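S.K.: Compute the structure for the input listed below.
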Amino acid sequence: MRIVHVVTLVSDDGAYGGPTSVAVGQLEECAARGHEVTLVSLWRGRSPAPGRVGAVPLRSRPARALLPGRFTGIMHPLLARDLWRAMGAADAVHIHAGRDLVSLTALVVAALRRKRFVAQTHGMVEPRRSRVVRLFDRVYVPLLRRARGFLVLTERERLALAEVVGPQGPPLRPLPNGVRSRGGSAAGPRRDREVLFLARLHPRKRPEAFVEMAALVHRRVPGARFALYGADEGSLPEVLRLIAAHGLEDVVSYGGALAPAEAVRAQAEAAVYVLPSVDEPFPMTVLQALSVGTPVVCTDSCGIAEELAHRGAAAVTDGSPAALADAVCELLTDEERRHALVAAGHRAVEERFSIRAVTDRLEEIYRDLSSPGLSGVTVPVRDISR
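M.R.: I've put the predicted structure just below:
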């Protein structure tokens, strides 16, 4: 099959996060199975856009800010032409859709091309009451309803998306994110006492809680070191203030945003990965850490926390700095506990979050795009892994 995915942004710092990572992972596995794949996106970076992202051919244009908003208003006029050409030859079109100009343009082109497509919103399309969103949705939502199906991660996303598109919208089908187990192959030597934060420095990601946790751990495990990586989205000044206030300048470092390959390497080399964010729907960074054998500490509001806790595959906490610190200290000092968590994490990737299983489902969905209707019915997302 000729498969085309559309995502809003590819960048050298991984700024668009999960949707881009998911699209690339899905397409890499499709390509490994012999399908002809293309990713269409905007590009933002210090160098010209690459021709490929990993093994995936990339068709891109430089991102330009046409309207306010970090991602909402970026576009390039010639991207519409690229979408028109790419979709014309496609057997399956998969739009990773947010409320933004790229997604809107992709939906318009799919409609004009009369292409059957599936949409995956990654939790980005929820009910909003602002006047601007209501005006945008007058055009956006009718086009979104033309999808042959929506791929959803969680029950919360299913309910939110159903409210946006209405009861007569397309079927909503559960599809988890998936990763390929990497073992330790992406890593240099493991840094036995390094604790890692790898996410946007945004209030929802709670990098401040990571610094507070670091202060508590440092008192108990003086040799521990802490690294934060990610694009600043408003929290960096407070992070730096807290580092100075606790006297942690030689203990906690901020290294800016990392390119995707560098991010994987950083996770593979860390002793512990901590994601203190709240209401994280389906964090790819957690799955990636599990895939490279790095033990994970997360909060109980993470969308996959219950599954990971049940499997003993992550240290799940209430998200307070004290609870995060307790979990990190245990993993830094208890080798048996650390090994058990890593082994369970590998099993979770292989059995429930494997990109192979995800792509098996995607192939079925893509084949259905050539039939009169998308097979299957809406099912509760609690059955996502069955």
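S.K.: contacts, neighbours, all on C-alpha from now
M.R.: OK.
S.K.: what about the strands in the stretch 51-200 of the chain?
M.R.: For the stretch 51-200 of the chain, applying DSSP state E, counting those that start in this stretch gives strands covering 52-53, 56-62, 64-65, 74-75, 92-96, 117-120, 149-152, 172-174, 194-198.
S.K.: so how far is the first residue of stretch 143-158 from its last?
M.R.: Counting by Cα to Cα, to the nearest Å, you get 18 Å between the two ends of stretch 143-158.
S.K.: let's see this one next to it:
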Amino acid sequence: MNIVQVVTLVSPDGAYGGPVRVAQNQSSELSRRGHQVQIFAGARGDVDEAYFGPGVRTRLFKALRIIPGTGFAGLCAPTMLPSLWRTLKNADVVHLHLARDLVMLPAALLCLVRGVPFVVQTHGMIDESEKMLAKILDRLLTLRVLRASQRCFWLTPEEQASLSELLGDSHRTLERLVNGVPLAEITLDQHPATAGHHE
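M.R.: As a prediction, this is how the structure comes out:
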């Protein structure tokens, strides 16, 4: 399959945390299994293009803060959108690591316009909020994206409850997805105490 993943921000200090690590582990394993994987992300600082592992095409675009005082929600990556639009033409599925920000929501809108199937993973970042910006974004786009997704993945019961509150309990695309981690390579060596000992 031709798989595209999109995440808000990659930086040398790992400021965006868990969603990037999850995208990294998922994309590396999907590539190992023979799928074609591309990751699109906003970037801040000098990031190695091999960040997401061998076989994964990493597409990084400068992240800009256009709304002061809003944390990650005020980030955008406008130069990403034309490249993503062209790539979506040949994508089989898109995995959006979705948050209420101006990197992910425009990317989601492109998926809607292109008609490409997509799944969303919210990492606990989309919940009930009294913030005016969140309410505006939800009304304009967030809820539409969640409802149009093929799957809306949750990890914790708290996240499931929040998404159910936003979407309604009858929404059928909610599904639990645990965080995959690479398997450790374990070798069975002789115990030091028995090395060289013979009966």
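S.K.: quick one on the thing from earlier: now mean neighbour count and distance to Arg347 of structure 1 too, for the strands of the stretch 51-200 of structure 1, in a markdown table please.
M.R.: As requested, these are arranged in a markdown table below (neighbours: other Cα atoms under 10 Å; distance: least, Cα to Cα, whole Å):
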| stretch | mean neighbour count | distance to Arg347 of structure 1 |
| --- | --- | --- |
| strand 52-53 | 15 | 27 |
| strand 56-62 | 21 | 27 |
| strand 64-65 | 14 | 42 |
| strand 74-75 | 23 | 40 |
| strand 92-96 | 25 | 28 |
| strand 117-120 | 25 | 26 |
| strand 149-152 | 25 | 23 |
| strand 172-174 | 23 | 21 |
| strand 194-198 | 23 | 22 |
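S.K.: Let me have the ones you listed in CSV, extended by distance to Val102 of structure 1.
M.R.: Listed next are the strands of the stretch 51-200 of structure 1 as CSV, based on distance: least, Cα to Cα, whole Å:
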stretch, distance to Val102 of structure 1
strand 52-53, 19
strand 56-62, 11
strand 64-65, 11
strand 74-75, 6
strand 92-96, 10
strand 117-120, 13
strand 149-152, 18
strand 172-174, 22
strand 194-198, 26
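S.K.: Tell me which of those strands lies nearest to His5 of structure 1.
M.R.: When the strands of the stretch 51-200 of structure 1 are compared by Cα to Cα, strand 92-96 sits nearest His5 of structure 1, at 4.7 Å.
S.K.: Quick one: average offset of the closest one versus structure 2, please.
M.R.: Strand 92-96 of structure 1 differs from its equivalent in structure 2 by a mean of 0.7 Å after superposition (mean Cα distance after the TM-score superposition for structure 1).
S.K.: what stretch of structure 2 does the one helix or strand Met213 of structure 1 maps to fall on?
M.R.: Assigned by DSSP states H and E, Met213 of structure 1 falls within helix 207-220. Mapped onto structure 2 using TM-score structural alignment, helix 207-220 of structure 1 spans no residues at all.
S.K.: C-terminal to that helix, what's the next element?
M.R.: Downstream of helix 207-220 of structure 1, the next assigned helix or strand under DSSP H and E is strand 225-229.
S.K.: Output the residue interval of structure 2 matched by the very next helix or strand once past that following strand.
M.R.: Counting by DSSP H and E, the next helix or strand C-terminal to strand 225-229 of structure 1 is helix 236-245. Under TM-score structural alignment, helix 236-245 of structure 1 has no counterpart anywhere in structure 2.
S.K.: who does helix 236-245 of structure 1 touch, helix- and strand-wise?
M.R.: helix 207-220 (3 or more Cα pairs under 8 Å, 6 or more residues apart in numbering; DSSP states H and E).
S.K.: Any idea how far the helix it packs on is from the middle of the chain?
M.R.: How far helix 207-220 of structure 1 lies from its chain's middle: 25 Å, per Cα atoms, centre = their mean, to the nearest Å.
S.K.: could you check the angle strand 225-229 makes with that helix?
M.R.: Counting by axes from the mean of the first three to the mean of the last three Cα atoms, to 10 degrees, helix 207-220 of structure 1 lies at 170 degrees to strand 225-229.
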